[in-house]
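Participant: Sharing a sequence plus its predicted fold:
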Amino acid sequence: MATKKTSKKASSLPSKSKFTAQEAAEWILESSDEESDLESFLSQDEEDFLEGVDPDLEISPDADPDWAPEEGTQAAFEEGEEEVLEEGEEEEQASTATQPPPKPKRKVNKGRGRGRGRGRGRGRGRGRGRGRGRGRGRGRGRGRGRNQSEEPEQSTEPWQGTDVEDITPEQPVFKPARVPGPQILSGVQYSVLQLFLLFISNATLQTIVKNSNLYGEKNHPSTWQKITLQDLYSYIAMVVYMGLVKAKQIRDYWSRSELYSFSFPPSVISGKKFTAISCTLHLSSPDDDAANERKRGRSGYNRLCKIQPLYDAIRAACKANFHPRQNIAVDERMVKSKARIALRQYMKDKPTKWGYKLFVLADSSNGYTWDFFVYEGKGMSISKGLSYDSVMQLVDTRVLGQGYKLFVDNFYTSPALFKDLLAKKVWACGTIREQRLGYPSRRPGGLTNRSPRGTICWIREGPLVFVQWKDTRDVRFCSTIHPAHSNHFVQRKVKEADGQWAEKSIPAPPGISDYNKNMGGVDLSDAMIGYYNILHKSRKWHRSFFYHFLDIAIVNAFILHRELAMEKEETPLTQKEFREALVSELKAAGSRSTAPPPSPPPSPAPPGASHRLRHFTQDTTAGRRRCVHCSMKTTSECSSCKVALCCLVSRDCYNDWHTLNNL
């Protein structure tokens, strides 16, 4: 008699035609556990990344390196259908005599391989984190996904010391796709505004004007007044000015109070128009936003829809106007924001803890932002791990060329990445984590707590060299560029036996100096942006990106200005002077301000004139003027000075103002 096949999935319906209420309850619980555990798996990988861990490229530090199936054990499951059998688990008995006898129980070691296991046990599986008994669990058993047995087999060769010579690896032949440096017309005298418009062109600004007008007419039909390109010039001039001259609140720039009295902002744009543009600034078409919103939760939904036009334009402009030199760096950047959106990330170890995460490729020599992309969260398509994919997406050899030297930190460095980069003729160097897959952490002969300062241990595996160096702490890095050691020394202050500090030369790997010199390309760009950061708080996330894109454009334009000045052997402007010139040129290209001109200083009363208070209107509400001292509305003035002044118990501006002006 033919036997019925039972499904391997824990959530499948039992083969019995009748089952008890207890069995039904267990089956329902089993199905619900499967759903919740899948959700836990998705959130756990996201939490790992926010802690600076790439789940696809790192292993658990407490994993058992010696895990292996016992002899005679054969995994008879296809990929995606593996099982985790726990100690003490009993197979369910066949419900009828026609069912085949149960298979013998397989015993699995307690080693905790990294993987997502399908556990059929009733208890908590030996899971990494959230493995539940019945249903899909994230387990330390022989689960679906990576475990320790998937690591590349490592030889038993121990770590070497400096007494063993290392080979000098093949050095890159630099073949850039274009001549490195500015990619603009030589011999042309560019103004500051022209350099800025290379990155955010008039066509891009016209798109912003068009979309902002559509958004304003849609949401404020009765009060919205259309803006022009000249209005947007004036608005950007004021935004850049705010990065140079700080005030506590935006309205303080247009305050008539004696404590502020800024004369420049009212000459650029009125406070009312500035606020109106800030509230309706829109980078994308409202119709495109509505169409994209209907796709939310389905394929085709674009999280970056509201910034896409400017996002695409400035990325293309950054790559078009400059070509990097040989040394480049990839690192993260945080754009400060607390807007409630899925793009926002929390990085507890970063100076900017809340904000949007960008992956950036920069020229190490000057900090030029050559390319970047926004991290969209766990919805991003990832094939070999976020750190691997981020670098491969930014390092496009079709546009860059070959022979580049890439410097990355320990979030990105992995043997797999460096080998694949070398296959594309890109050499790399970076610090590496001990838990990274492929790192020979279990070889004998490495650094110990008793190793003296300056000790170097190394292992070479083909084009890769792994180096451990004892400084104030253990430093680990990997390189395809450098030999493990050479006659290279660094200066360090060392405490002598008598308690005195002395400067000594200690041996150091040659890759350390290159890494310290060239890894800071993105940090240099961040620093230049931070000096005169124009970003201010906004409830709308796309406006935060607009302000940051302005900063990228200004800093890159400033770097171009400096490069051109050095070619002509001229003294370049400082960044402060560059921004000041940009504000002046934007103001000149903008629309004439509708703000009232600042009040001229009062002329002194003629000699012998008597000062007395009088009311210029009998109506207590209509016809009032603003007091020149406190800016509050009043009905009184000085008959000789012809200026409105309050004269109340709570504020005696009449006497205060005359005393202040020696009248």
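Facilitator: Now that the structure is in, tell me what you want to look at.

Participant: From here on, just use CA atoms for contacts and neighbour counts.
Facilitator: Noted.

Participant: I figured residue 495 was touching residue 502, is that so?
Facilitator: Yes. Residue 495 is within contact range of residue 502, at 6.3 Å (criterion: C-alpha atoms under 8 Å).

Participant: which residue ranges form the strands in the stretch 501-650 of the chain?
Facilitator: 501-507, 613-615, 625-626, 633-634, 636-638 (DSSP state E, counting those that start in this stretch).

Participant: Show me what the fourth one is packed against.
Facilitator: Using 3 or more C-alpha pairs under 8 Å, 6 or more residues apart in numbering; DSSP states H and E, the elements in contact with strand 633-634 are strand 625-626.

Participant: Distance from the chain centre to the strand it packs on, please.
Facilitator: 49 Å (C-alpha atoms, centre = their mean, to the nearest Å).

Participant: Which other helices and strands does that strand contact?
Facilitator: In terms of contacts (3+ C-alpha pairs under 8 Å, 6+ apart), strand 625-626 is packed against strand 633-634.

Participant: which helix in the chain runs the most residues?
Facilitator: Scanning the chain for the helix with the most residues, using DSSP state H, yields helix 21-50.

Participant: Determine the three-state secondary structure at the closest residue to residue 372 other than its chain neighbours.
Facilitator: Distances taken as C-alpha to C-alpha, 6 or more residues apart in numbering place residue 360 nearest to residue 372, at 4.3 Å, with adjacent residues excluded. Under DSSP: H, G, I helix; E, B strand; the rest coil, residue 360 falls in the strand class.

Participant: A further structure is provided below for comparison with the first:
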Amino acid sequence: MASSPLEDLDIFQLIHDSESECCTDNSESGVEESESEIDFDEDPSSSSATWGPPHQHGRRHVNNYSGGAVGLNTNEAPHVNKDSTPFCIFMLYFAGIIHLLVEETNRYYHQHVDRRQDGPSPRPDVTESEMFLFLGIIIQMGHDIRGRLKDYWSTLEQFATPFYSKTMKRDRFLHILRFLHFADNNTETDRNANSYDRLWKIRTIFDTLNDAHEKYYNPYEHLAIDKIIVKYKWRVVFRQYIPKKHKCFRIKIFKICDAAGYTYDMKVYLGKDRTCADQDVTETHATVRGLCRRIEGLGHKQYMDNFFSSPDLFDELMTKNITCCGTVRPNWKGLPDDFRRRQFQLKKGDIRVRVRQNLTALVWKDKRDVYILTNMHSPPAEGSFCDEHGNAMKPAIVANYNKHMGYLDKADRMANSYSICR
């Protein structure tokens, strides 16, 4: 059987912006660069002047959690119960997406197919049943990694797996793969417009899936925000090149996950964009604000690392009944002056604490200085805390942070079988 030029193509290559150029900026990301735009605040009358010792200012904010019972939202899925199959859950999230895939794939075929290259007569339209089978094969491929697509349909003894040929013929699979589409190409807007969406080809499906994440699931009280890096070798303008990283070419995705590893919301980083920020709000601040929009007023506890944490962000989220804890960069605007100037001469096990209303900033010396910002914990005691062996004793705030920041690692492990191409 003759091989197809599509056999070694990644699916995501078929939907990427073919006219876009690879990002050649050697910086880690425009988002991180935006953080450096916040100047060091030398004004003694700034908010950093209001920080003081914990015995003078500290008090803990107690938020009331009202997010509902964790797990499936039975109000939105009353027909799902303990006897339901995994396919029933799958249909909650993907029924509308399957319909859209079929519609746009058939549209693209009829708009652009060259009949002379595709055979003597038109192929039949893809049906929803076929699209389910197609996606089933894609999912199985994630558990059965092979070098080439044609190997899945090989009759050679070392490759033969009847599942693939019984589910769908290879030529039909490659036909669907060739014309798989997620949007009408005629709806593309001007690339030079400020409002141009670099993710427009999959925007509808991406937003539909995010909406389903919220609609059908109530997350745990504790959530974590972080960025994940997805290996990606094809050409899109928002791909980033990091020569010092193992995954040199990559796409950055911001995610919010709960203790079960459930992705509650996500956002693809599409390049530096100041439309969502202003002089007082960085892009990372605006990113967290957007990811938290679905949990406002519910009393969730949010954890993040120093890529996101800032006093202004924590203060804003508290007004929306969201308390936060995270590592923080000591030179951030709004932090205590002695933190930002790194004036402490700490020994191993030492803790220094400053508070401002509900906000607590602490630095703890272990192998290096660890800076934490929180408004969900009571201020710890200052002093030097080591065990009988001279090892630094970890503050409860640091232990709590470490416990809850692993949520995205769990989500990554569960998704690790599938590259972005699949």
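Facilitator: Cool, the structure landed. Just so it is clear, the model here is predicted, and its values are computed rather than measured.

Participant: Superposed, what's their TM-score?
Facilitator: Scored against TM-score structural alignment, normalised by the length of the second structure, the superposed chains reach a TM-score of 0.81; 386 aligned residues with a C-alpha RMSD of 3.2 Å.

Participant: need the strands of the stretch 501-650 of the first structure in JSON lines with mean neighbour count, can you?
Facilitator: Putting the strands of the stretch 501-650 of the first structure into JSON lines (neighbours: other C-alpha atoms under 10 Å) gives the following:
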{"stretch": "strand 501-507", "mean neighbour count": "14"}
{"stretch": "strand 613-615", "mean neighbour count": "16"}
{"stretch": "strand 625-626", "mean neighbour count": "19"}
{"stretch": "strand 633-634", "mean neighbour count": "20"}
{"stretch": "strand 636-638", "mean neighbour count": "22"}
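
Participant: Tell me which of these sits nearest to residue 465 of the first structure.
Facilitator: strand 501-507 (17.4 Å; C-alpha to C-alpha).

Participant: name the helices or strands packed onto that closest one?
Facilitator: Judged by 3+ C-alpha pairs under 8 Å, 6+ apart, strand 501-507 of the first structure is in contact with strand 489-495.

Participant: what about 10 Å?
Facilitator: strand 464-470, strand 489-495 (3 or more C-alpha pairs under 10 Å, 6 or more residues apart in numbering; DSSP states H and E).

Participant: Residues in contact with it: which ones?
Facilitator: With contact meaning C-alpha atoms under 10 Å, 6 or more residues apart in numbering, strand 501-507 of the first structure is reached by 162, 453-456, 469-471, 485-496.

Participant: so what corresponds to residue 274 of the first structure in the second structure?
Facilitator: Applying TM-score structural alignment, one finds that residue 274 of the first structure aligns to residue 173 in the second structure.

Participant: so which strand or helix has that match?
Facilitator: helix 170-179 (DSSP states H and E).

Participant: average offset between that helix and the first structure?
Facilitator: Compared with the first structure after fitting, helix 170-179 of the second structure has a mean deviation of 1.5 Å; criterion: mean C-alpha distance after the TM-score superposition for the first structure.

Participant: Whichever helix or strand comes after that helix aligns to what range in the first structure?
Facilitator: Downstream of helix 170-179 of the second structure, the next assigned helix or strand under DSSP H and E is helix 203-215. Aligned by TM-score structural alignment, helix 203-215 of the second structure corresponds to residues 308-320 of the first structure.

Participant: The matching stretch vs the second structure, average offset?
Facilitator: Mean deviation for stretch 308-320 of the first structure: 1.0 Å (mean C-alpha distance after the TM-score superposition for the first structure).

Participant: Next, the buried residues of that stretch.
Facilitator: 309, 310, 311, 314, 315, 317, 318, 319, 320 (16 or more other C-alpha atoms under 10 Å).

Participant: dump the residue contacts of the third one.
Facilitator: Yep, that's residue 311 of the first structure we're talking about. Counting by C-alpha under 10 Å, 6+ apart, residue 311 of the first structure has contacts 283, 304, 305, 372, 373, 374, 545, 546, 549.

Participant: Please identify which of those residues is nearest to residue 175 of the first structure.
Facilitator: Closest to residue 175 of the first structure out of these is residue 372 (22.5 Å), distances taken as C-alpha to C-alpha.

Participant: What is the aligned counterpart of the closest one in the second structure?
Facilitator: Match for residue 372 of the first structure (TM-score structural alignment): residue 266.

Participant: Same question for residue 406 of the first structure.
Facilitator: The alignment partner of residue 406 of the first structure in the second structure, by TM-score structural alignment, is residue 302.

Participant: Could you give the number of residues near its match?
Facilitator: If you count neighbours by other C-alpha atoms under 10 Å, residue 302 of the second structure ends up with 26.

Participant: and residue 360 of the first structure, how far is that from residue 430 of the first structure?
Facilitator: Relative to residue 430 of the first structure, residue 360 of the first structure is positioned 16 Å away (C-alpha to C-alpha, to the nearest Å).
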